[in-house]
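Asker: just a sequence and a predicted model for now, questions to come.
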Amino acid sequence: MKHDKPQPMPETDRIRLRHLHEDLDRRLQSLAGNADAVHRSRAHVDAVLDGEASIYGINTGFGALASKRIASDQLAQLQKNLLLSHACGTGDPLPRDITRLMLRLKIHALGLGQSGISIPVFEQLLSLDRHGIVPWVPSRGSVGASGDLAPLAHMALPLIGAGRCWTPDGTGAEPASDALARARLEPVELAAKDGLALINGTQMMAACGAEVLYRAIALLRNADILGAMSLEALQGSSRPFDARIHAIRPHPGQVAVAANIRRLLADSEILESHRDCGKVQDPYSLRCIPQVHGASRDALAHCSEVVERELNSVTDNPLVFDDGDIVSGGNFHGQPLALVLDHAAIALAELASISERRTYLLLAGHDGLPTLLMKDTGINSGFMIPQYTAAALVSENKVLAHPASVDSIPTSLGQEDHVSMGSIGALKLLSVLDNVERVLAVELLTSAQALDFRSPLKPGRGVQLAHRAVRDAVGHADHDYEVGADIETCARLLSERTLIRAVAEEVELD
């Protein structure tokens, strides 16, 4: 039997990772005014309810109970029971911003019109987002294969007035009924297929991956800036960044990083001051910045491509097609995401690993820098202990970078006999990103301190701009002080893209 191939998604409906939040804002505003595809797919579900056929998830049980036919007068209760029984997550809640993104990605996916969600439920989802109501979702409980069942069930409970939501100030949880009442919303009643459409899908994994990779776009540029700052402070050589070297090993990331370093070092007085010093080679953490940073760039580019594709996919089950067919498949399986989430954790961890080595070099007293980056050590420990912090976080990342996707434990009495564990990879990835940002923050703090000792010689223009941005927020240290606050300040400079904006005033980075 010939079936028409679904039409490609219009470009105006696509979510792009680089413009993740802006694209979602635009997309959800569009759906609030025009949900024709949702109406069409729901009409197909309503049509089959009048027939005799057993269709999985519409008039049957779920998972191992798929062969059990459910009477028509019990279909609404079936969907409600589905949410209640699957909302069995545990552990600390997902971060509020991740859960909000998860909710918005679910609305976007349902809005593509292949899920058959009922109109009242879809409109209630839009209302939750419009009123800033964010469900409280325990982080543990998904195996990443039948969709993120437990997290999405908790996310969906507020639709029916059950479960919990974040308080408006984001400091804790409150009953969902209170959040609905404050927004003057009434709970909705689920119809056939609604529960399954809500909890099947990869939105928890996708939200974690999308948020990390969105932030990684800035992190990669920050890493290059920090590498250039440390290189200047350590009087390293610019020769390893010669374009000819990278042209004959033309990995895209490597080429881009080398070009960034060259631009950041342009017009450096520090480089000129030691051009004929006789040093033959720098340590790998300086000399191989393009090769290491570049490999992480290429890995994260691949991960971003897969995650962006997932953001624009329909991942629930069964799927409703425009010809009226309702087909059960496996788009909920998280394996495509599971693999790249593990890959992304490894790529990010390596950025921290090489950064910590540069911090170590900055403290070692080479090339005229004071040991531990303070002149009066003994009574002062200088910047000795921040390197401990970086080392601890790098070591933790080595554990977190162990792949989750190589594991599988069968569920649903063997019906779901291979699962991705992508949700575990997603949670680990969030931790890896936070650790990496703080390892880089330590390098930012120490490289800025080291550059102070090169004055009055000026570094390259890009490095000057970055150094000035740090010094606008954090001062030079002549004696020991409570350094942890400055590490957090430097982490904010990185995550809020302050350094990148400062450099971009005069230097364009890839």
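Answerer: Nice, thanks for sending it over.
Asker: okay, CA-based contacts and neighbour counts for the rest of this
Answerer: Will do.
Asker: and Val320, what does it touch?
Answerer: 41, 44-45, 113-116, 326-327 (C-alpha atoms under 8 Å, 6 or more residues apart in numbering).
Asker: which of these fall within strands?
Answerer: 326-327 (DSSP state E).
Asker: who wins for neighbours among the contacts of Val320?
Answerer: Scoring these on neighbours with other C-alpha atoms under 10 Å, the highest-scoring entry is Gly116 at 31 neighbours.
Asker: for the closest residue to Ala266 other than its chain neighbours, give its distance to Ala233.
Answerer: Excluding the flanking residues, the one nearest Ala266 by C-alpha to C-alpha, 6 or more residues apart in numbering is Gly460, at 4.9 Å. Taking C-alpha to C-alpha, to the nearest Å as the measure, Gly460 falls 11 Å from Ala233.
Asker: next up, a second structure to put side by side with the first:
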Amino acid sequence: MTARAVVVAHPADLDAAAVRAVAAGATVELDDGLAGRLGATRAEVLAALDGGVPAYGVSTGMGALSDVALAETDRGDHSARLMLARAVGGPPYLDGTETRALLAVRLRTFLAGDAGVSAELCAWLAGLLASDALPAVPRTGSGAAGEIIPLSHAFGHLAGVGRWLTHAPPEAPGPLGPKEGLSLLQGTPVAAALALLRADDVRRLETLWLTTAAAEVGLVGASRDPYRPALARGDDVLAGVLADLAAALPGVTDDAPVRRLQAPVSFRVVGHVHAHLRRAVAALDGAVDRVLDGVGDSPAWLPGGSEGEEDDQDYQGGVFVGTAGFHGLELAAGADTLRVALAHAATVGAARLHRMLDPRTSGLPAQLSADPGPHGGLVAVHKRAVAAVHAVSGWSATPLGAAETSGGQEDVQTFALEALERLRLTVAAAHEVVACELLAVHQARLLAPHLLAEAPAPLAGLLDRLAALLPASTLDRPWGEDLQTLLEAALTAPAVGPDE
């Protein structure tokens, strides 16, 4: 764990970049001024509730039971009881990084004051992060309109139940106050946290993949025509991809000329495939930012005189407002869009790998074998890449969920968490494809070292890392061991956000 602390004086200080840092191990320190503002808002909320202002899920039941008014004797422990019957999940659980990101996003959504929770509850969340006490949160099985199932596991310990991914905190806080249990279950903090991390995964992988493609272009002597900067007219994202590709492309030498006027499609479309990946990542980043800045609590507390509200008499004292902040459509759609882009990139990568094994395209020994016939080369490595692509290629890209739950109160879902689980599995499959491509690049370089002799810095660095990780022999061996080495080597760049 790193000792770095993210100091938060304003909600915006705990932005996406800060959440990434917290997920990686940083702690959170809440400024006294921010804690004071949270305390003042909490006092307003309690005063409204004490004054008899009705509030969904606080003075009433939830879901289909929202018409049931709670007796005063039932309201005291209602916040804790909300967690119990909704904790229906189980393993597999989110990992430690994912859980830390979830806690950070949950904290961020409380800091604007819409939830009306206490400064003490916010401090408790920061304390969980500081002690790395992480609850066990189910990864799958969330068929609700929002995220009440995983969130009831994330915060069930405040009701005296739940499992821990690491260890329990040193001592439990006081009982949850009115509305706090409800607020802990609101919004889309799980999906936002996972979306942020998956976007980072793809951003890192895309950088490695583009350099790998540059190596493949050099090895097969593909024409550079499709990568000319002039072809990005009007498309800044494509222009950026082509510039990065140009920076990694090896030079064309006299003894390694361009082999054909047109390379196979899988080589010619590198720029467009990666540009689409970058656009899809940026779209998911934007969806996460809107969750961090938006109103996710329901009912949300809007104090008197809030920006954009009419200046009427009824509103001056503040009001509880029902919201749709639980509807994670943009996160679900963004995750599926990125997944489709990633699955397509994996398909293209597997196709490039196949062409690398074909001497008609590459000019290299068949199947990248040291001795074609007696040695099989990498033919089965391509089969593994094909299996990885097939495993993730059949899912629907549309987040549809017209399934009624909660007695008809919840009559549509976005299934954002399921979309993000599909994206996670697709990221893993894409890593397998890239590992297969990297192994082929290493083998081809050993068979024909002159082809990448003039590699610029980005590619030269990658080739050096491959040489350090993999055997220098081209003879047949259990290639799966090499692939596992590559998958575990973290060849991707450190995690960075779009503006870092």
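Answerer: Thanks, I have it. Keep in mind the model is a prediction, meaning the values are calculated, not measured.
Asker: TM between them?
Answerer: Remark: TM-score between the superposed chains equals 0.88 [TM-score structural alignment, normalised by the length of the second structure]; 472 aligned residues with a C-alpha RMSD of 2.5 Å.
Asker: quick check: closest non-adjacent residue to the aligned residue in the second structure for Val474 of the first structure.
Answerer: When the second structure is aligned by TM-score structural alignment, the residue opposite Val474 of the first structure is Leu470. Distances taken as C-alpha to C-alpha, 6+ apart put Asp482 closest to Leu470 of the second structure, at 6.5 Å, once the chain neighbours are dropped.
Asker: quickly find the element holding the corresponding residue of the first structure for that neighbour.
Answerer: Alignment note (TM-score structural alignment): Asp482 of the second structure maps to Asp486 of the first structure. Assigned by DSSP states H and E, Asp486 of the first structure belongs to helix 484-495.
Asker: now that helix, how far from the centre of its chain.
Answerer: Chain-centre distance of helix 484-495 of the first structure: 19 Å, with C-alpha atoms, centre = their mean, to the nearest Å.
Asker: quick check: buried residues in that helix?
Answerer: The neighbour-count check on helix 484-495 of the first structure (16 or more other C-alpha atoms under 10 Å) flags 486-487, 489-495 as buried.
Asker: need these in JSON lines (columns: distance to Leu444 of the first structure).
Answerer: Converted to JSON lines, the buried residues of helix 484-495 of the first structure look like this (distance: C-alpha to C-alpha, whole Å):
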{"residue": "Asp486", "distance to Leu444 of the first structure": "10"}
{"residue": "Ile487", "distance to Leu444 of the first structure": "9"}
{"residue": "Thr489", "distance to Leu444 of the first structure": "10"}
{"residue": "Cys490", "distance to Leu444 of the first structure": "7"}
{"residue": "Ala491", "distance to Leu444 of the first structure": "9"}
{"residue": "Arg492", "distance to Leu444 of the first structure": "11"}
{"residue": "Leu493", "distance to Leu444 of the first structure": "9"}
{"residue": "Leu494", "distance to Leu444 of the first structure": "9"}
{"residue": "Ser495", "distance to Leu444 of the first structure": "12"}
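Asker: isn't Val434 of the second structure up against Gly349?
Answerer: Yes - counting by C-alpha atoms under 8 Å, Val434 of the second structure does reach Gly349; the two are 7.2 Å apart.
Asker: ok, Gly132 of the first structure - contacts?
Answerer: So Gly132 of the first structure contacts nothing (C-alpha under 8 Å, 6+ apart).
Asker: just checking, it is part of a helix?
Answerer: No - looking at Gly132 of the first structure with DSSP: H, G, I helix; E, B strand; the rest coil, it is coil, so not inside a helix.
Asker: before I go, just wanted to say thanks for your time.
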